[in-house]
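[1] Just the structure for this:
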Amino acid sequence: MGLFTKDVHSMNDLFTHQLKDIFYAEKRILGALPKMIDKASSPELKEGLRSHLEETKGHVVRLEQVFQMRGITPATVKCPAIDGIIEEAEDVSGDVDNAQVMDAAIAASAQAVEHYEITRYGTLIAWAKELGHPECADILGMTLSEEYAADDKLTKLAEERLNKQAA
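    Modelled structure (predicted):
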């Protein structure tokens, strides 16, 4: 089901489509984070990515809860946006020889992922409220808070250490 196809007839259909989109994204992120961890050299960056990998597993579980609350079988729809962000991260990290520059690139790539997730979760929360599903909004809100926190940690680490070491 494409976003602007005949399969989206209502706001509920749109909500379901975006829920499947972020479910796909979270699963792709679960596959990408271990590769980022392996390429990182900074102990703080590795630990931050490991921590977020564990959080991401919880994000998948929460999304499954939202699907269940809505009476929908958990499913994904291909998300070209997250595929592109992850592909770009892999391309950039494949071209870097300097470990400190690699760490800065990984942090920037991880932030691009976080920013995508922040937009999706924010939208889903607004739509869940509009559709009269505050319990879904609450669950999605827990994940949104973790995404903001991960982005803040990456910003602090990049600005205080990684970018300076790379420069």
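[2] Could you use CA atoms for every contact and neighbour count after this?
    Will do.
[3] so A128 is in which element?
    Element membership for A128 (DSSP states H and E) is helix 99-130.
[4] Tell me the spacing between the closest residue in space to M69 that isn't next to it in sequence and P43.
    Using Cα to Cα, 6 or more residues apart in numbering and skipping the chain neighbours, the partner closest in space to M69 is C136 (7.4 Å). Between C136 and P43 the computed distance is 36 Å (Cα to Cα, to the nearest Å).
[5] Another sequence for comparison is provided below:
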Amino acid sequence: MAKTILIPTDFTVESLNLAKIALQNNLDKGEKLNVILVYGQWVSTSINELLFYSKAKVLEKLETEEFKTSCQMLLGKYENTIVQMSIDIFSGTNQNAFENYLLGNKVTEAYISPNYSFKLKNSSSFDLTPYLNKSNIPLIKVNWDTSTVLGQENSKDELSALFFTHGQMAH
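    Below you'll find the model as predicted:
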């Protein structure tokens, strides 16, 4: 049976470094993985917006081509490790809702980076890190060097950024 890991994302290529590190860690262990990339965004309370709400359309607006391509690259590189990689939105309003989300998705561990600041896409977006810090699942904290590669000061969202960032486990 595959292990399910949760990785928060902000739909930037840089945020996929957590996925890359998680996959590499589990590749060494030979485990099969289900990977859930999740974004925090509250749903509107407007009845009109709720009637026409579509998670697929919201995700389509949030995902960039670079992000999609980077996900495909990860799927290709770790095809023997990844059983399934999905992208989801958590829209709960409290810790209990988040715990139920983890339970419903059978999440066994999560990865976060204490030194990474998520780039929220809109005013209804939120960082999932506080929820993950309070959860009961094993939480792996990863620090990676977020400094720019020489000559790539404005390329944080380029595909090469995913494969030229070095990660290490936090203490």
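[6] where does the TM-score land?
    Here the TM-score for the pair of chains, by TM-score structural alignment, normalised by the length of the first structure, is 0.29; 86 aligned residues with a Cα RMSD of 5.7 Å.
[7] which residues does the residue positioned nearest the centre of the first structure contact?
    What sits nearest the mean C-alpha location of the first structure, by Cα atoms, centre = their mean, is E117, with 4.1 Å. Neighbouring residues of E117 of the first structure by Cα atoms under 8 Å, 6 or more residues apart in numbering: 22, 144, 147.
[8] Name the SS class of the first one, please.
    Right, I22 of the first structure. helix (DSSP: H, G, I helix; E, B strand; the rest coil).
[9] Setting aside sequence neighbours, what's the nearest residue to it?
    That would be R120: by Cα to Cα, 6+ apart, it lies 6.8 Å from I22 of the first structure.
[10] count of residues packed around that neighbour?
    17 (other Cα atoms under 10 Å).
[11] I'd guessed it sits against Q18; true?
    Yes. Using Cα atoms under 8 Å, R120 of the first structure makes contact with Q18 at a distance of 7.5 Å.
[12] following the helix holding A128 of the first structure, which helix or strand comes up?
    Heading C-terminal from helix 99-130 of the first structure (DSSP H and E), you reach helix 134-157.
[13] Packing partners of that following helix?
    helix 43-69, helix 99-130 (3 or more Cα pairs under 8 Å, 6 or more residues apart in numbering; DSSP states H and E).
[14] Next, the angle from the shortest one to helix 134-157.
    Relative orientation of helix 43-69 of the first structure versus helix 134-157 (axes from the mean of the first three to the mean of the last three Cα atoms, to 10 degrees): 170 degrees.
[15] roughly how far apart are D13 of the first structure and L19 of the first structure?
    10 Å.
[16] make that L154 of the first structure, sorry
    From L154 of the first structure to L19 of the first structure the distance is 25 Å (Cα to Cα).
[17] Could you do T123 of the first structure as well?
    10 Å.
[18] Same question for G31 of the first structure.
    19 Å.
[19] The two: which is more packed in?
    Neighbours per residue (other Cα under 10 Å) separate G31 of the first structure from L19, with L19 holding more: 23 against 13.
[20] Then I36 of the second structure would be within a strand, right?
    Yes. With three-state DSSP as the criterion, I36 of the second structure is located in a strand.
[21] Test my guess that it contacts A19.
    No. With contact defined as Cα under 8 Å, I36 of the second structure does not count as touching A19 (9.3 Å).
[22] what touches both of the two?
    With Cα under 8 Å, 6+ apart as the test, I36 of the second structure and A19 both reach I7.
[23] Skipping adjacent residues, who's closest to A25 of the first structure in space?
    I82 (5.9 Å).
[24] Now do that neighbour against F15 of the first structure, distance only.
    18 Å.
[25] Look at Y111 of the second structure and give its secondary structure.
    Per three-state DSSP, Y111 of the second structure ends up strand.
[26] all helices of the second structure, in order?
    Taking DSSP state H as the criterion, the second structure contains helices spanning 17-29, 47-51, 55-62, 65-77, 95-104, 129-134, 159-163.
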